[in-house]
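J.: sequence unknown, structure follows:
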């Protein structure tokens, strides 16, 4: 079951080589609410280009995000969203990775870390709020596919949950323009999206939780780029590349 929520990066590509993602912030992307076999585009939210807590308007209703998540705890219903949004931009400017542990919430500050407990089976998972939604009556949270899978709610679709705020994602440190912010291990660029998805799943199963797929167009050709992860130092990236080379011989580092 798929639900409602929620780039341009110029890069060099080698055949069967991956790429990093870097996106300008677009806090409120177009949302699509879909049910199996159908999809309906909803109006785009209009709002200032905010960081985490600016008010925003969707379908004529204005939402006022909390200034702080401290002490937040609530019970309600959670849905999930997956492949239809995979690779699209989220409210905080990141690219949505359906296999990562993230969620969309209407009013929690972007970057809030939450513990979500499935009240129907007792499973729980820690997630990061990086998107806005779900703008559907009776829904409190939209889980990523990966989060819903860990909570055991994929087949059920909508599940009653308990949400507790436990902190925030640390802010990024400013760097000098001449400094490299990170090193990206790229493993593949695929014309066939299914091949990219299979490579991405292999990385996730191997423990590379920061892996992602980015779709780009270059010279009239669409490529689905798979990245194993980004690392703060070259030595770490080299170790990851060495570990991956038996499976992805053409993988290399950009940074």
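T.: Received, thanks. Note that the structure is a prediction, hence the values are computed from the model and not measured. Residues are numbered from 1 along each chain as shown.
J.: from now on I want contacts and neighbour counts done on CA atoms only, so please keep to that.
T.: Noted.
J.: and residue 111, what is it in contact with?
T.: The contact partners of residue 111, by CA atoms under 8 Å, 6 or more residues apart in numbering, come to 52, 128, 129, 130, 168, 169.
J.: one more: residue 140?
T.: 76, 77, 78, 105, 106, 134.
J.: drop anything exposed from those.
T.: Among those, the ones that count as buried by 16 or more other CA atoms under 10 Å are 77, 78, 105, 106, 134.
J.: ok, and here's another one to check against it:
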């Protein structure tokens, strides 16, 4: 009787296992639309409509930053961002002296000074900043050089040195 119970248990498990493999949902195949056989399609009389400039979202930039200087909070990129593309198209390198800013033109050079340590570093803006809590986001090595890592007070002075 013991062998028979084991055999029936095995059969039951096998039946449940096979029934879970059954797929009742139909599979859909997508066939691409046929290409047009016309070598040179006739010119359309309709004009091309461009997007409305009022609905485009662009990053505001300072057009003529003269003697730009501000104080605010600084942050730094997480180590996991290393190797990703920035707004300028460059690959982010945590060891380069780069930063993100919301409004300064890309490739501007700024001096960032920690108000707590007094140390400063010169960085190039190569990315856009999207959050409102931070004035500048530094590459990890730049933040480390001015003593911002593991600091509660991350107030900095940002001074524009040059624009592209």
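T.: That came in fine, so what should we check first? Note that the coordinates shown come from a computational prediction; the quantities given were computed from them, not determined experimentally.
J.: one step back: ok, and the contacts of residue 140 of the first structure in the second structure?
T.: Retained in the second structure: 76, 77, 78, 105, 106, out of the contacts of residue 140 of the first structure (criterion both residues aligned by TM-score structural alignment, their matches' CA atoms under 8 Å).
J.: now do the SS call for residue 11 of the second structure.
T.: With DSSP: H, G, I helix; E, B strand; the rest coil as the basis, the three-state label of residue 11 of the second structure is helix.
J.: show me what residue 138 of the first structure aligns to in the second structure.
T.: Matched by TM-score structural alignment, residue 138 of the first structure corresponds to residue 133 in the second structure.
J.: and its match, how far from residue 75 of the second structure?
T.: Residue 133 of the second structure sits 9 Å away from residue 75 of the second structure, going by CA to CA, to the nearest Å.
J.: higher neighbour count, these two?
T.: Set side by side, residue 133 of the second structure and residue 75 show more neighbours around residue 75, with 21 against 11, by other CA atoms under 10 Å.
J.: look up how far residue 98 of the second structure lies from the more buried one.
T.: Applying CA to CA, the value for residue 75 of the second structure to residue 98 of the second structure is 12 Å.
J.: which residues sit in contact with the match of residue 138 of the first structure?
T.: Residue 133 of the second structure sits next to residue 73 when contact means CA under 8 Å, 6+ apart.
J.: which among the kept ones among the contacts of residue 140 of the first structure gets closest to residue 56 of the first structure?
T.: Nearest to residue 56 of the first structure among those, counting by CA to CA, is residue 106 at 9.7 Å.
J.: show me where the stretch 1-150 of the first structure has its strands.
T.: For the stretch 1-150 of the first structure, the strands defined by DSSP state E, counting those that start in this stretch cover 32-35, 38-41, 56-58, 61-63, 73-81, 102-104, 112-118, 124-131, 141-144.
J.: ok, which of these comes nearest residue 94 of the first structure?
T.: Ranking the strands of the stretch 1-150 of the first structure by proximity to residue 94 of the first structure (CA to CA) places strand 124-131 first, at 7.5 Å.
J.: which strands and helices lie in contact with that closest one?
T.: Applying 3 or more CA pairs under 8 Å, 6 or more residues apart in numbering; DSSP states H and E, we find strand 124-131 of the first structure packed against strand 102-104, strand 112-118, helix 145-151.
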